[in-house]
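Provided below are the primary sequence and the corresponding predicted coordinates.
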Amino acid sequence: MTRAVLKAQKQNLLPDYLRRKASEVISMVFNEYDYETDIQVKTEEAERRGHAAGLSEGTRNARIETARKLMQKNVSVQIIEECTGLSEEEILKVK
């Protein structure tokens, strides 16, 4: 297996990936593949990505709601920009 990875590197196959992950590739081949573990790991990674995306969207929605409330109180767009991190264009859409 090590020879195969070295040969791939010499032939410039996946150069960046093999430079970073050669030992991991060799290790994966020698270890027995376990479908259940693979599915579990992929599920956990997907959940983490989904959770992070949800937090980002939730944060954005909260900033928009804050901008809406500040607009109702006649706070200037410039101050709302500073407080929420939203652009002037995004704030004006809230009106």
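Arrived safely, thanks for sending.

only C-alpha atoms for contact and neighbour calcs from this point on.
Will do.

didn't Met1 look like it was pressed against Met28?
No - judged on Cα atoms under 8 Å, Met1 makes no contact with Met28 at a distance of 10.4 Å.

So which elements touch the helix or strand hosting Ala46?
Secondary structure assignment for Ala46, by DSSP states H and E: helix 35-72. Counting contacts by 3 or more Cα pairs under 8 Å, 6 or more residues apart in numbering; DSSP states H and E, helix 35-72 is packed against helix 77-84, helix 88-94.

residues making contact with the last one?
This points to helix 88-94. Outside helix 88-94, the residues within contact range by Cα atoms under 8 Å, 6 or more residues apart in numbering are 64, 67-68, 77-78, 80-81.

can you do 6 Å?
Arg68 (Cα atoms under 6 Å, 6 or more residues apart in numbering).

on that earlier part again, would you format the helices and strands packed on helix 35-72 as JSON lines with distance to Gly50 and mean neighbour count included?
Formatted as JSON lines, those follow (distance: least, Cα to Cα, whole Å; neighbours: other Cα atoms under 10 Å):
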{"stretch": "helix 77-84", "distance to Gly50": "24", "mean neighbour count": "15"}
{"stretch": "helix 88-94", "distance to Gly50": "24", "mean neighbour count": "13"}
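
Export the ones you listed as JSON lines, with columns for distance to Leu6.
Below are the helices and strands packed on helix 35-72 laid out as JSON lines (distance: least, Cα to Cα, whole Å):
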{"stretch": "helix 77-84", "distance to Leu6": "52"}
{"stretch": "helix 88-94", "distance to Leu6": "52"}
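
take the one below as the second:
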Amino acid sequence: MNPAGENSVELKVKVININSDKAHEILDKCGILKEYSLFISMVRKYSDEESAIKKAIKECIEKGILADYLKRKGSEVENMLIAEYSYEEDMQVKQEEARQEGIWQGRREGRQEGIILSADIFQMVKKNPDLTNVQIAENLGCSVEDVESTRKMFSI
């Protein structure tokens, strides 16, 4: 429900994969779109090379793929794609940094929890030396292996 006076529109969008290897029927109906798809395919083909976009533009012009447009606007296309790849690369770097931060934080929290659990096990053994490892694990909600390794570490 919209508050009084507000308008809204519902939009449904059909997404079509126009990668040349997918051979969608729309590519046969729209020559420019097909040529664009081939151009992007060539950019990806050279993606490991520093001058990938320039090579793809040159090859497309030689093969007549978007040739007129690329002759006129090749440098603009190159700049746009460089900016797009730079953005994607930047996003990948940021994602990797966030992943590494998450791993580091998880390890830190795990060590803290391990220290607390070891202290709890140590205290329980000192207060109740007759408890079995299974009983301690059940009381603390941890594994028997946690209890065994802590007892071994502290020789208790």
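Received, thanks. Keep in mind that what you see is a predicted model, and the values were worked out from it rather than measured.

still on that earlier bit, right, and the helices and strands packed on helix 35-72 of structure 1 - which one's nearest Asp38 of structure 1?
When the helices and strands packed on helix 35-72 of structure 1 are compared by Cα to Cα, helix 77-84 sits nearest Asp38 of structure 1, at 40.7 Å.

And stretch 147-156 of structure 2, how far out from the chain middle?
40 Å (Cα atoms, centre = their mean, to the nearest Å).

Equivalent analysis for stretch 122-141 of structure 2, please.
43 Å.

One more: stretch 54-70 of structure 1?
Its chain's average C-alpha position is 19 Å from that of stretch 54-70 of structure 1, according to Cα atoms, centre = their mean.

residues in structure 2 aligned with it?
Mapping stretch 54-70 of structure 1 onto structure 2 (TM-score structural alignment) gives residues 108-124.

For that stretch, buried residues please.
For stretch 108-124 of structure 2, the neighbour count (16 or more other Cα atoms under 10 Å) marks 117-118, 120-122 as buried.

Adding distance to Glu89 of structure 2, write those out as TSV.
Listed next are the buried residues of stretch 108-124 of structure 2 as TSV, based on distance: Cα to Cα, whole Å:
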residue	distance to Glu89 of structure 2
Leu117	41
Ser118	43
Asp120	46
Ile121	47
Phe122	49
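
ok, so of these, who is nearest Arg72 of structure 2?
Lowest distance from Arg72 of structure 2 to the buried residues of stretch 108-124 of structure 2 (Cα to Cα) belongs to Leu117, with 68.8 Å.

where's the closest one relative to Met153 of structure 2, distance?
Using Cα to Cα, to the nearest Å, one obtains 13 Å as the distance from Leu117 of structure 2 to Met153 of structure 2.

Glu76 of structure 2 too?
From Glu76 of structure 2 to Met153 of structure 2 the distance is 65 Å (Cα to Cα).

for Gln105 of structure 2, same thing?
Per Cα to Cα, Gln105 of structure 2 is found 25 Å from Met153 of structure 2.

go on, Arg99 of structure 2?
32 Å.

before we move on, what about Glu78 of structure 2?
Going from Glu78 of structure 2 to Met153 of structure 2 by Cα to Cα gives 62 Å.

And Lys63 of structure 2, by the same measure?
As judged by Cα to Cα, Lys63 of structure 2 and Met153 of structure 2 stand 71 Å apart.
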